[in-house]
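[1] Predicted model, plus sequence, below.
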Amino acid sequence: MATTKTMGVQVSPDPINKWWYVVSCFVALMVGVNTVNILFNVLGSALTAGFGWSRLELVSGLTLFTVVDGISVLLIGFLVSRYGIRKVAIPAAAMFGLGIGLIGLSPNDLRFFYACCAISGVGAGAVGPSVYSVVVGAWFDDKRGLALGIINVGLGLCGTLMPFLINGLFGAYGWRWTFAVVGLLCGLIPVVAYGAVLRMPRAWDTARVTARSSGKGIGEPLGALLKQRSLWLISISILLVSAATYGMLSQIVAICTDHHIARVTALSILSTASISSIASRLVVGYLLDRLFAPFLACSIFLLCAAGVVVLTQTAQVPVLYGGAVLLGLGLGAEGDIAAYIISRYIDKNSYAKALGIVIFLFAQGGALGVGLLSYTYSITSSYTVAGALIFVLTVLSAFSLLFLGPYRYDVTGAKVTSHHPALPHNNPLGDH
């Protein structure tokens, strides 16, 4: 049987077509980590009305979830490098769904509610794009950008379809049963995907087991990894842009209803951002295989910054739809860009660890955006000031990637010895 080349290593062919990994990740991300953000958007008013909590008290639960999610992503990235995908991801995914479901049992006690948010956050690292990107990135070389883009379309569809599913369940059964049903879906589907389909190439698992037998994890030690300038430039950029995308996504419905826009229109604007992110994921995934990623990312993040200004500075519905489209461009691109660009600047055996670090900071950026918007609103009764601050952070995010320099690794994971600074290594014109 012929061998194939994966991440620069000769391995035996997989018993199934590698695109099935893409399909599985795509479906799992439709009920992935973004579901929590949508639950707060759609059911937030029901919780505040039912319990008498303030908007800040409620959104603090989302902030807590986001912080714990970031820690979870970081830890799961290291645990996967040591123990493999399934032993780590299956129990974590189940915990994510459990935390959501338990909110449906919440008494009028913020401590119980925050505990549920924290439980869900502990498992959230397994149901976001991080681990799925590790799996898909390991199986794809020349079409890696496209494959990563496709799986992240599932994340976009979560934002597009889930608001209407949640709203429909809420209308029919109330918010408690909605949390229970959504929690079941969010736990069960990822567990089945990990248990029945997803796994790493044999060469990767062999390297992991060998490293573990010597008391080490696969790839570079953490200290050496943290000294790499490229890792910090990528991390800072993703942290800052996530403050815009995740922060704004959590508040779009509130921003619109504060301007006396009908709830159904507000949900439609939220869905527009997600639809835009779907198109962005596909287009960006395709372009990452053909264009120099830092230039592409800078352009998209600047458009996202413009969307932040539009959403926080106007109350005109047609203009808000345009702002949602621009925000969606960044929302769709950030995951693809993070997953792809790390593979071109960080050694392939350190990919899971590096992606864990970047996604950890991505989550903290989201918490920063949510907290910034909520706190400034509680003080000023407006999102204008926070919008201006987030705009500045997004512009800084865009330009920080331009300092990365040329790619360090080609698409197979081999170190590049000569470069063309503005072209990807697999461009027909070449780096050489």
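    Okay, I see it. Numbers count the residues shown, from 1 in each chain.

[2] contacts, neighbours, all on C-alpha from now
    Fine.

[3] Please identify which helix or strand holds the nearest residue to A266 once chain neighbours are set aside.
    With sequence-adjacent residues excluded and distances taken as CA to CA, 6 or more residues apart in numbering, A266 is closest to V253, at 5.1 Å. Element membership for V253 (DSSP states H and E) is helix 229-258.

[4] alright, now check it against this:
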Amino acid sequence: MRNIPYFPGWNVVAGSSVGIGFGSVPFFASGFALLAGAMAKDFSWSQPEVAKAASIYLLLQTVAYPLCGWPLDRWGSRAFALVSIALFAASALVLSRIDGSLWQFYLAFALMGIVAAGTNVVSYARAIALWFNRKRGLALGFAASGQAVGSFIIPIAFHTMISAHGWSWTLVAMAVFELVICLPLVALLVKDSPKPLGLLPDGASAETVTASTPADDSMTVREIVRTGVFWKLAISFAIMGMSFYAIAPNIVYILTKKAGLGLADVATIQAVSGIAVLFGRIGFGYLLDRVHAPFVGIVALVLTSICAMTYATTSVPMLIIFASILNGLAIGGDTDLMPYLASRYFGTAAVSRIFGWFLFAFFLGAAIGPVTFAQLSATFGGSDLPLMLLAGLQIIPALLFLSIGRYRTSEASGLSGAVAS
């Protein structure tokens, strides 16, 4: 097959990386604790009250994810992502104007949770799955690595701006950045499919297609939801979401109350974790093209378990930093795994809808995580038990990953570590 010198699919990856890097996931995972901490200090809110906003946001974003699938499969990644970025910026402006009412705080995060779902990987996974086959894991990894860049920049930028100008102007600046930087770059770079250019996935020319090319054996949504593999993956992702978001919004509490660190230290540790996410995204993406993906998922679970146990058993700064690096590496595998597994086990025809349901499961668990962890911490008076329970919980998805078998789709044939069945 004739290969073109430069494959424009990598432009799609670059544009996706910008959109994902400054979407709602890195904003919430890395910026919420600092932003909400500043607001809580101004308005005398308690930690459980702030945690409720996190759960409201995550619950509404959870509901929104499955709703993204149909318009994405109908209208494509580019249009849906652009609308989502604009609405995300508008919701940040709404949040910047609250006046101290908890109900306003909750409603603003509810709005953001609904409109910002499309700023994340779900909007771009379909385009990447259509542009890439054999390098799909690596392409997803590079695209999702933008989230790591955002996770590094956001806590430092938020801490600096909140200290200098307050939380309200920080939100305004974020909205302007979304509209002036992110939206134009996504519009320029993200294209929905290689077909208009006469190309196939990975840069092959459509002119060279032969009868021996494997046909697309994608399953319908109705067929997919009747399989055991779908439900095993959904349960696994729910537990993974609950585990990560039990820690992320409560990280200020964990590190200041239990480890005795200051807010500046927490911001630095969050930034270090963000760098680890970058390596995790690319590293896990590389592995997904070479190792059976459920085994890669188990590696991420082991890292999460070690992180939770470390937070529970030490206050030594270097070990805390080590744990945050492991946590960053672990979350680097989650976003890559969901669309990759959806496309390999079920095909690309309905990948947005199935990925949307996996995200629904992930964030359903995530919505439970923050408040459950906060309540357990309050009930047991700062005990290490909640973190130890979190570490042990990773056994369940590990066993489910081991039980799902080989890839199904014909397009996965020939991949190392997985034979289509």
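    Thanks, I have the structure now. These figures come from a predicted structure and were not determined experimentally.

[5] coming back round to it: okay, now the residue nearest to A266 of structure 1: neighbour count?
    25 (other CA atoms under 10 Å).

[6] How about the contacts made by it?
    N41, V42, R263, A266, L267, I269, L270 (CA atoms under 8 Å, 6 or more residues apart in numbering).

[7] so where do the helices sit in the stretch 51-200 of structure 2?
    Using DSSP state H, counting those that start in this stretch, the helices found in the stretch 51-200 of structure 2 span residues 77-96, 102-115, 121-131, 136-165, 167-177, 183-189.

[8] what's the distance between the residue nearest in space to the middle of structure 2 and G274 of structure 2?
    The residue lying closest to the centre of structure 2 (CA atoms, centre = their mean) is T335, at 4.7 Å. As judged by CA to CA, to the nearest Å, T335 of structure 2 and G274 of structure 2 stand 14 Å apart.

[9] repeat for L387 of structure 2
    Following CA to CA, the distance that separates L387 of structure 2 from G274 of structure 2 is 21 Å.

[10] Kindly report the same for G241 of structure 2.
    From G241 of structure 2 to G274 of structure 2 the distance is 17 Å (CA to CA).

[11] S106 of structure 1: how many residues sit nearby?
    16.

[12] Per the alignment, it pairs with which residue of structure 2?
    Counting by TM-score structural alignment, S106 of structure 1 corresponds to I98 in structure 2.

[13] which residues touch that match?
    Neighbours of I98 of structure 2 in contact, by CA under 8 Å, 6+ apart: Q104, F105.

[14] show me the contacts for S383 of structure 2.
    Here S383 of structure 2 is in contact with S377 (CA under 8 Å, 6+ apart).

[15] Could you look up the SS state of it?
    Of the three states, S383 of structure 2 takes coil according to DSSP: H, G, I helix; E, B strand; the rest coil.

[16] What residue in structure 1 is paired with D42 of structure 2?
    Checking TM-score structural alignment: D42 of structure 2 goes with G50.

[17] hang on, the earlier thing: how near is the match of S106 of structure 1 to D42 of structure 2?
    12 Å.

[18] rewinding a little: any idea which element the residue nearest to the centre of structure 2 lies in?
    Counting by DSSP H and E, T335 of structure 2 is part of helix 317-346.

[19] Now the element after that helix, going C-ward?
    helix 351-379.

[20] Report the mean distance between that next one and its aligned residues in structure 1.
    For helix 351-379 of structure 2, the mean deviation from structure 1 after alignment is 1.4 Å (mean CA distance after the TM-score superposition for structure 1).

[21] Kindly report the same for stretch 269-286 of structure 2.
    Mean for stretch 269-286 of structure 2 is 1.4 Å (mean CA distance after the TM-score superposition for structure 1).

[22] For that stretch, what is the distance to the chain centroid?
    12 Å (CA atoms, centre = their mean, to the nearest Å).

[23] pretty sure F96 of structure 1 contacts I119?
    Yes - with contact defined as CA atoms under 8 Å, F96 of structure 1 and I119 form a contacting pair (6.8 Å).

[24] out of the two, which sits in the busier spot?
    Neighbour count, other CA under 10 Å: between F96 of structure 1 and I119, F96 has more, with 32 against 22.

[25] contacting residues for whatever residue of structure 2 lines up with that one?
    Under the alignment (TM-score structural alignment), F96 of structure 1 pairs with F88 of structure 2. Contact analysis of F88 of structure 2 by CA under 8 Å, 6+ apart lists S24, M112, V115, A116, T119, A175.

[26] Would you quantify the distance from F88 of structure 2 to R136 of structure 2?
    The value you get for F88 of structure 2 to R136 of structure 2, if CA to CA is used, is 28 Å.

[27] F284 of structure 2 now?
    Distance from F284 of structure 2 to R136 of structure 2, by CA to CA: 12 Å.

[28] now do Y253 of structure 2
    38 Å.

[29] Then L287 of structure 2?
    According to CA to CA, L287 of structure 2 stands 11 Å off from R136 of structure 2.

[30] Those two: who's more crowded?
    Each of L287 of structure 2 and R136 has its neighbours counted (other CA under 10 Å); R136 has more, 26 against 18.

[31] The more buried one touches L341, doesn't it?
    No - checked against CA under 8 Å, the pair R136 of structure 2 and L341 is beyond contact range at 10.8 Å.

[32] What residue in structure 1 is paired with A127 of structure 2?
    So, by TM-score structural alignment, A127 of structure 2 is matched to V135.

[33] so what's that match closest to, chain neighbours aside?
    Using CA to CA, 6+ apart, the nearest residue to V135 of structure 1 is M200, at 5.8 Å.

[34] That neighbour: what's it in contact with?
    I85, V135, A138, W139.

[35] Dump those into TSV; add neighbour count and distance to K18 of structure 1 as well.
    Shown next, in TSV, are these (neighbours: other CA atoms under 10 Å; distance: CA to CA, whole Å):
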residue	neighbour count	distance to K18 of structure 1
I85	24	16
V135	20	10
A138	25	10
W139	23	7
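
[36] Is it possible to get JSON lines of those residues that adds distance to G171 of structure 1?
    Listed next are the contacts of M200 of structure 1 as JSON lines, based on distance: CA to CA, whole Å:
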{"residue": "I85", "distance to G171 of structure 1": "38"}
{"residue": "V135", "distance to G171 of structure 1": "38"}
{"residue": "A138", "distance to G171 of structure 1": "43"}
{"residue": "W139", "distance to G171 of structure 1": "43"}
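
[37] Check the residues you listed against L157 of structure 1 and report the nearest one.
    V135 (20.3 Å; CA to CA).

[38] List the contacts of that closest one.
    Contacts of V135 of structure 1 (CA under 8 Å, 6+ apart): Y21, L198, R199, M200.

[39] Then A92 of structure 1?
    V122, G123, A124, G125, A126.
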